[in-house]
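*Asks:* Starting from these lines, generate the structure:
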Amino acid sequence: MSAMMEKVKLFKLEELPVLIGKEVEVNGESIAVFRLDSGDVYAIGSRCPHTNGPLAEGIVSGEFVYCPLKDWKVSLITGEVQPPDEGQVKTYQTEVMNREVFIHV
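*Replies:* Below is the predicted model:
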């Protein structure tokens, strides 16, 4: 039995700088949201599975963010930590409509 996904408005697209993460809290979940050079918006769990580092403060390169504490490379698409490190963060579906960013939780 799958729970119904809720679509939540986060902010205007202009409030999310390109390649700079933004941390939000939705329904008690801490989420890091990113806008890439391509304009695509991704959202992942905001804490590194290794150090609990704030991923929203990490450096974005391509479709990855680097944990600011230990430099672990995390995919913004799959949430998977890249080898040789291991782990995964939750990913969230995002949507941009009328220049506003929504997330499905």
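*Asks:* Please make it C-alpha for all contacts and neighbour counts, starting now.
*Replies:* Fine.
*Asks:* distance between stretch 47-56 and the chain's centre?
*Replies:* In terms of C-alpha atoms, centre = their mean, to the nearest Å, the centre of stretch 47-56 is found 11 Å from the chain centre.
*Asks:* Pull out the buried positions in that stretch.
*Replies:* Residues of stretch 47-56 classed as buried by neighbour count (16 or more other C-alpha atoms under 10 Å): Arg47, Cys48, Pro49, Gly53, Pro54, Leu55, Ala56.
*Asks:* So for the fourth one, what's the nearest residue that isn't a sequence neighbour?
*Replies:* The shortest distance from Gly53 to any non-neighbouring residue, by C-alpha to C-alpha, 6 or more residues apart in numbering, is to Arg47 (5.4 Å).
*Asks:* thought the one you found was touching Gly58?
*Replies:* No. Arg47 lies out of contact with Gly58 (C-alpha atoms under 8 Å); the separation is 10.5 Å.
*Asks:* let's see this one next to it:
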Amino acid sequence: MTTNNPTPEWKLICRVDDIPVLGSRRVARPQGLDVAIFRNDAGGVFALLDRCPHKGGPLSQGIVFGTHVACPLHNWTIGLCDGQALAPDEGCTPKFAVKVEDGAVYLNAAELATVATDLTRPIAGPARRAVGV
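*Replies:* This is a model prediction of the structure:
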């Protein structure tokens, strides 16, 4: 039996030591929002779309604790393992597969190219009307 699920191609992103403990690093993509790579105090490395499911806040600027990150805009708690908001909040941000090997961090190249490339960050500020309307 054959499968159409080839071995993923991994893209080298950085060294684990390049990600601050309890912090993050952003990975720009040619299309779509950045991906945030997080490192917790237990040495875990996680990757999520850099967008809170609530109002689009940049999760890369949030506070990492355990296996969660607090969004810097409204303090929603997002799980680093699955991108799920903790109750009572509801919502999810896309997660990305991460591989750590010999101190290097890799992301799945296919996911980087395709996952959530259509999502945008909400525009902050008052709504504007066209002049003369």
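*Asks:* coming back round to it: so what does the residue nearest to Gly53 of structure 1 match up with in structure 2?
*Replies:* Mapped onto structure 2 by TM-score structural alignment, Arg47 of structure 1 lines up with Arg51.
*Asks:* Next one: its match from Glu9 of structure 2, what distance?
*Replies:* 24 Å (C-alpha to C-alpha, to the nearest Å).
*Asks:* what do you get for Ala70 of structure 2?
*Replies:* Taking C-alpha to C-alpha as the measure, Ala70 of structure 2 and Glu9 of structure 2 are separated by 31 Å.
*Asks:* what's the nearest residue to the equivalent of Tyr92 of structure 1 over in structure 2 if we skip its chain neighbours?
*Replies:* Counting by TM-score structural alignment, Tyr92 of structure 1 lines up with Phe96 in structure 2. By the measure of C-alpha to C-alpha, 6+ apart, the closest residue to Phe96 of structure 2 outside its immediate chain neighbours is Ala47, 5.2 Å from it.
*Asks:* do the same with Lys9 of structure 1
*Replies:* In space, not counting the residues next to it along the chain, Lys9 of structure 1 is nearest to Phe102; the distance is 4.3 Å by C-alpha to C-alpha, 6+ apart.
*Asks:* A strand includes the one you found, no?
*Replies:* Yes. Counting by DSSP: H, G, I helix; E, B strand; the rest coil, Phe102 of structure 1 is found in a strand.
*Asks:* for the equivalent of it over in structure 2, what are its contacts?
*Replies:* By TM-score structural alignment, Phe102 of structure 1 lines up with Tyr106 in structure 2. Applying C-alpha atoms under 8 Å, 6 or more residues apart in numbering, one finds that Tyr106 of structure 2 lies in contact with Trp10, Lys11, Leu12, Ile13, Cys14, Val98, Lys99, Val100.
*Asks:* which residues touch the first one?
*Replies:* Read it as Trp10 of structure 2. Shown here is Trp10 of structure 2, whose contacts under the criterion C-alpha under 8 Å, 6+ apart are Lys99, Tyr106, Leu107, Asn108, Ala109.
*Asks:* neighbour-wise, which of those leads?
*Replies:* Neighbour tally across those (other C-alpha atoms under 10 Å): the maximum, 24 neighbours, falls on Leu107.
*Asks:* from what I can see that one touches Lys99, true?
*Replies:* Yes. With contacts counted by C-alpha under 8 Å, Leu107 of structure 2 reaches Lys99, the gap being 6.4 Å.
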